[in-house]
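Asks: structure, please.
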Amino acid sequence: MSLNFDPQWLSRYPAQEPVGGAVSSCVFCGIACGDVEAHVLAETADTLCFLDHLPATYGHVLVVPKQHFQDLLDIPEESFQHVMATAKQVANALRDSCGASGINLVHATGQAAHQTVFHFHVHVVPRYDGDSIVVFPRLADPTRKHEVAQRLRTALNAPQPPKTEAESSQA
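Replies: Next comes the predicted model:
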């Protein structure tokens, strides 16, 4: 039996092609600099949070770094930590102000993961009892756990290449 999982919400987003380094067409950069209208909720020196324009649930928020990074593989650790700290604050606010009984943090890196805006962002999705959203439809073959575990152990324990001089100076 083959399942074809095509969430309806995805088709409502126009796909934005990755633009190698150019951020002029990035809608989230436009929101961060005030050129694009959004329901901005709060900001820190490094992050901005605003309502998703096509929310999955009541109170669905996006948290972005103000600086442009394409995705999870591009964002520096320090900026990632700032986004996650802001996402946690938003989650607490959603619980306290909107009565959320749960929270999903959702991120997509790459077109295969359905990333539609190529500026790193985290969805903070409040969950309510009975909202019927399925986050993980469980489509992978569970009998392949041993194989994937071995692959990941090998990759995670592999020696890391030495940092370049430019990377070392950023740390």
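
Asks: C-alpha only now, for contacts and for neighbours.
Replies: OK.

Asks: and I133, how many neighbours?
Replies: 11 (other CA atoms under 10 Å).

Asks: where's it, which helix or strand?
Replies: For I133, there is no enclosing helix or strand under DSSP states H and E.

Asks: need the contact partners of stretch 95-108.
Replies: Residues from elsewhere that reach stretch 95-108 (CA atoms under 8 Å, 6 or more residues apart in numbering): 59, 71, 91, 94, 114-115, 121-129.

Asks: could you also give me the structure for this second sequence? I'd like to compare it with the first:
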Amino acid sequence: MTGYRAFDFDAYARRVRHGPCFVCATRDGHPDYVHEILHDDADTIAFLVRYPRLLGHCLVAPKRHVEDWVHELDESEFVAFQLVVRRIARAVAAALPTERTYALSLGSMQGNAHVHWHVAPLPPGVPYAEQQFHALMLENGVLDLPPGSHAQVGERIRRQLRGSG
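Replies: Reported below is the predicted structural model:
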């Protein structure tokens, strides 16, 4: 397993609060918002997070710019979206050692407003005090991954999504 490195949370906060919508920029291929894409269909996009705390941590988002899933997605859209979230979560858990899969919607109207679900696999053996929110908080550092790691993890997850595990 790799170690952690410090994370510049202030720079991150400036980027998400004053830059373009990161999901829309990723969807549109903006060169400053390149992510390892896991899934891309007519309605949904999933990609590995740029600054992971957990290996395989990814985001799943509607392609349409939606800021409030409670009021902006009708029931059928929400159910279809959640089926994709589950499919991605199952692929991540099959691709990586996973004791528990976290799935939650975070973001803020003040930054990262585009609705997105985090899917994060907690690896086996993480001490209880370092699980749950602690395991996801960027303030605790981000994985110090060697070059090419995201591409390798992305391919493992995509292989699971294609069913060729």
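
Asks: tell me the one of the contacts of stretch 95-108 of the first structure nearest D46 of the first structure?
Replies: H121 (12.7 Å; CA to CA).

Asks: ok, the closest one to P137 of the first structure distance?
Replies: 22 Å (CA to CA, to the nearest Å).

Asks: go on, F69 of the first structure?
Replies: For F69 of the first structure relative to P137 of the first structure (CA to CA), the value is 29 Å.

Asks: higher neighbour count, those two?
Replies: The neighbour comparison of F69 of the first structure against P137 (other CA under 10 Å) goes to F69, with 21 against 9.

Asks: tell me the secondary structure at the equivalent of the more buried one over in the second structure.
Replies: F69 of the first structure maps onto V66 of the second structure when the alignment is built from TM-score structural alignment. Here V66 of the second structure is coil, with the state taken from DSSP: H, G, I helix; E, B strand; the rest coil.

Asks: show me what stretch 49-60 of the first structure is in contact with.
Replies: With CA under 8 Å, 6+ apart, stretch 49-60 of the first structure has contacts from 9, 38-43, 61-64, 94, 98, 123-127.

Asks: mind checking which of these land in helices?
Replies: 94, 98 (DSSP state H).

Asks: any of the contacts of stretch 49-60 of the first structure buried? List them.
Replies: 38, 40, 43, 61-64, 94, 123-127 (16 or more other CA atoms under 10 Å).

Asks: let me have those in CSV, adding distance to Q16 of the first structure as columns.
Replies: As requested, those are arranged in CSV below (distance: CA to CA, whole Å):
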residue, distance to Q16 of the first structure
A38, 18
V40, 21
E43, 24
V61, 20
L62, 17
V63, 18
V64, 16
L94, 29
H123, 17
V124, 21
V125, 22
P126, 25
R127, 27
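
Asks: closest one of the residues you listed to H146 of the first structure?
Replies: Ranked by distance to H146 of the first structure (CA to CA), those are led by H123 at 31.1 Å.

Asks: the aligned partner of the closest one in the second structure and V60 of the second structure: what is the separation?
Replies: Pairing criterion TM-score structural alignment: the partner of H123 of the first structure within the second structure is identified as H118. Separation of H118 of the second structure from V60 of the second structure (CA to CA): 7 Å.

Asks: could you do L96 of the second structure as well?
Replies: Applying CA to CA to L96 of the second structure and V60 of the second structure gives a distance of 18 Å.

Asks: cool, S149 of the second structure as well?
Replies: 20 Å.

Asks: try G111 of the second structure
Replies: 17 Å.

Asks: E99 of the second structure now?
Replies: Applying CA to CA to E99 of the second structure and V60 of the second structure gives a distance of 20 Å.

Asks: need the contact list for A42 of the first structure.
Replies: 48-50.

Asks: now the strands for the first structure?
Replies: Under the criterion DSSP state E, strands of the first structure are mapped to 40-43, 47-51, 61-65, 102-106, 122-127.
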